[in-house]
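Q: Need a 3D model of the following:
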Amino acid sequence: MPTPPHAIGFTLDPLDRISEKRDDEAFVARLRDDASTRFLLFANTVPLFRRADGHDPLFAADEAAKLGAPRESVLLGRDAGERALFACTFDTSAEAAADALGGVPVEGIELRPVAMQGLVAPLLVSALGEARSMLDWHRRHRFCANCAHATDSAGAGWRRICGNCGAQHFPRVDPVVIMLVTDGERCLLGRQPQFAPGMYSTLAGFIEPGETFEHAVYREVLEEAGIRCTDVRYFASQPWPFPSSLMIGCLARATEAEIVVDEKELEDARWFTREEVVAMLDGTHPQGLSAPKPFAIAHHLLKAFAQGGAL
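A: Predicted structure coming up:
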């Protein structure tokens, strides 16, 4: 790997997911009742944090019980110390959850800023990402895609079953290619209207059915920037729980230089020299242009290029 996996956000996942035990209801119940077990609590999709000392997302069973019965519960796994970790979501606001927890100072904060600002340790960021993806999947898949009947959670939260037709539904992950296209000493970057002012990033797009990730790179770059490319190479990957993508980082080499921007997808796209990329990463670009922060895989693709690793 060009970069260590833990250098990219949401990639440090040392939990033992004990997937072989998910259908053992007695085992799961024992874990849930164990005094050492901890719970990640969500008010809908917003994680809750104890604020007495920093941002602590871990709550004990008696604290979780104060919020009542969760809408969904998922066994995430066990950490290196054999402590189990569950994720629970409740149909309430973060403010109401904080009130229900009584004297514990609690705040609900969206996961994206928590992760971007490094407010919790990387291990817990990864667990929160896993939890958010799973809980959001439950929220979006409460009804059977086969017969439209309501479904029930099973397998410690890792499966939904339709009581009407018997169909089983499993969590989905949406693969996305994110690619840095180079042309000698320069690389292709674009920006979308929702980006922060002056920020440019690598191009990205969802993989379509029947495509390899290499073909998706070729297609997306051609569609968004009018550039044909070749020599696609895998770089690294990153789970992205908004709601449940897997970013597949790639490098590619352009075979032509004239950019034709798809204005439905991008606000702008242009070539950047290696020197400009270095300045963007350092925050010293003379025009105030910037790049994604280290939490994002795009940052590491650009860093590899800046250091000469994407030739």
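Q: okay, CA-based contacts and neighbour counts for the rest of this
A: Will do.
Q: wait, residue 208 sits on residue 217?
A: No: contact criterion CA atoms under 8 Å: residue 208 and residue 217 do not qualify, at 10.8 Å.
Q: Show me which of those two is the more surrounded one.
A: Neighbours per residue (other CA atoms under 10 Å) separate residue 208 from residue 217, with residue 217 holding more: 33 against 14.
Q: is it true that that one touches residue 176?
A: No: between residue 217 and residue 176 there is no contact under CA under 8 Å: 9.5 Å.
Q: Return every residue with contacts to both of the two.
A: residue 205 (CA atoms under 8 Å, 6 or more residues apart in numbering).
Q: The stretch 1-150 of the chain: strands as residue ranges?
A: 38-43, 46-50, 58-59, 72-78, 84-90, 106-108 (DSSP state E, counting those that start in this stretch).
Q: which other helices and strands contact the second one?
A: Strand 46-50 makes packing contacts with strand 38-43, strand 106-108 when contacts are defined by 3 or more CA pairs under 8 Å, 6 or more residues apart in numbering; DSSP states H and E.
Q: Mind giving me the packing neighbours of the longest one?
A: When you say that, I think you mean strand 38-43. Against strand 38-43 (3+ CA pairs under 8 Å, 6+ apart) you get strand 46-50, strand 58-59, helix 61-65, strand 84-90, helix 94-100.
Q: run this one through as well so I can compare:
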Amino acid sequence: MVYLPVDPDGRFPVAAGRPVYFTAPEVVDHHRAGWLAAGVRPGEVVAFRADADAVAAEMTRPGVSAGTARSFAADPVVGRALALLRNRERVRFDPLDGSELTYADPEGRVGTGAGGHEVFPRISPAVIGAVIHTGADGEPAVLVAQNRLRPGYHSLIAGYVEAGETLEAAFAREVHEETGRRVRDVRYWGSQPWPVSGSLMVGMVAHTDDREAVAAGDGEVFDVRWATRAQLGELTLPAPGSIALRMLDAFAAGELA
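A: Sure, this is the predicted structure:
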């Protein structure tokens, strides 16, 4: 078992493009610890909250920089470790009897209450996807927008799945609520764990005949626009490693239809 130190702001040290793993939480010198950034697998790394100054000191070393959950979203080892850390910090009490949970397994995956009830990590499913419109000229365009809470780049339409919904129904609802468009032919594309929020992002592809909105949006997104494959290169897009960028890249490459 190796350990990933994470400061209160969610940053961790990275060297040579890979996380710096410690052999024990108390080790602060990764050279002496003999850390391994390769060869570890999901289930072999535990993330823990480290002192902000200690992590900052690590990042002053030559060749060491800061990593975040967003920048390593596509890394299954880091994603799992950060998701379990988030779960341990937020899920602290047994929902059956209110007793404080104990995470006794080495990875800190399963919480146990006073009555022996096991509480497993909660995963919140969310849908995200490419809505495609093909114009009279036969050129397809994808629907993108900026989120009011995270402006500065254009991304795909996304939202959480509600109780009793299928993934297809959730995506159709989110697109209609946020952009006022109706979709059809909704299908699954792929998925990605998202440790930033403890979600499982489920990628969908759908088509629409609504070039213009047929209903008012809910205000969650703005600057809603259609982008052709060529126009995507003119926009600021989501960060590398995200399923949003993977899907937009697939659309630009002609792989989504």
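Q: Now do residue 227 of the first structure: how many residues are near it, please.
A: 21.
Q: Which position in the second structure pairs with it?
A: The criterion is TM-score structural alignment: under it, residue 227 of the first structure has residue 181 as its aligned partner in the second structure.
Q: for its match, helix, strand, or coil?
A: coil (DSSP: H, G, I helix; E, B strand; the rest coil).
Q: ok, and the closest non-adjacent residue to it?
A: residue 213 (5.2 Å; CA to CA, 6 or more residues apart in numbering).
Q: ok, that neighbour - contacts?
A: Neighbour list for residue 213 of the second structure: 179-181 [criterion: CA under 8 Å, 6+ apart].
Q: Please dump these into a markdown table; it should also carry distance to residue 149 of the second structure for every row.
A: Converted to a markdown table, the contacts of residue 213 of the second structure look like this (distance: CA to CA, whole Å):
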| residue | distance to residue 149 of the second structure |
| --- | --- |
| 179 | 16 |
| 180 | 19 |
| 181 | 21 |
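Q: Tell me which residue lies nearest the centroid of the second structure.
A: Closest residue to the average C-alpha location of the second structure: residue 194 at 2.4 Å, with CA atoms, centre = their mean.
Q: Would you confirm that that residue contacts residue 78?
A: No: counting by CA under 8 Å, residue 194 of the second structure does not reach residue 78; the two are 10.7 Å apart.
Q: Would you map the helices across the stretch 101-250 of the second structure?
A: Taking DSSP state H, counting those that start in this stretch, the helices of the stretch 101-250 of the second structure run over residues 167-179, 229-232, 243-252.
Q: Show me what the shortest one is packed against.
A: Right, the one you point to is helix 229-232 of the second structure. Helices and strands touching helix 229-232 of the second structure, by 3+ CA pairs under 8 Å, 6+ apart, are helix 243-252.
Q: what range in the first structure matches the helix it packs on?
A: Going by TM-score structural alignment, helix 243-252 of the second structure sits over residues 297-306 in the first structure.
Q: roughly how far out does the matching stretch sit from the chain middle?
A: Relative to its chain's centre, stretch 297-306 of the first structure lies at 18 Å (CA atoms, centre = their mean, to the nearest Å).
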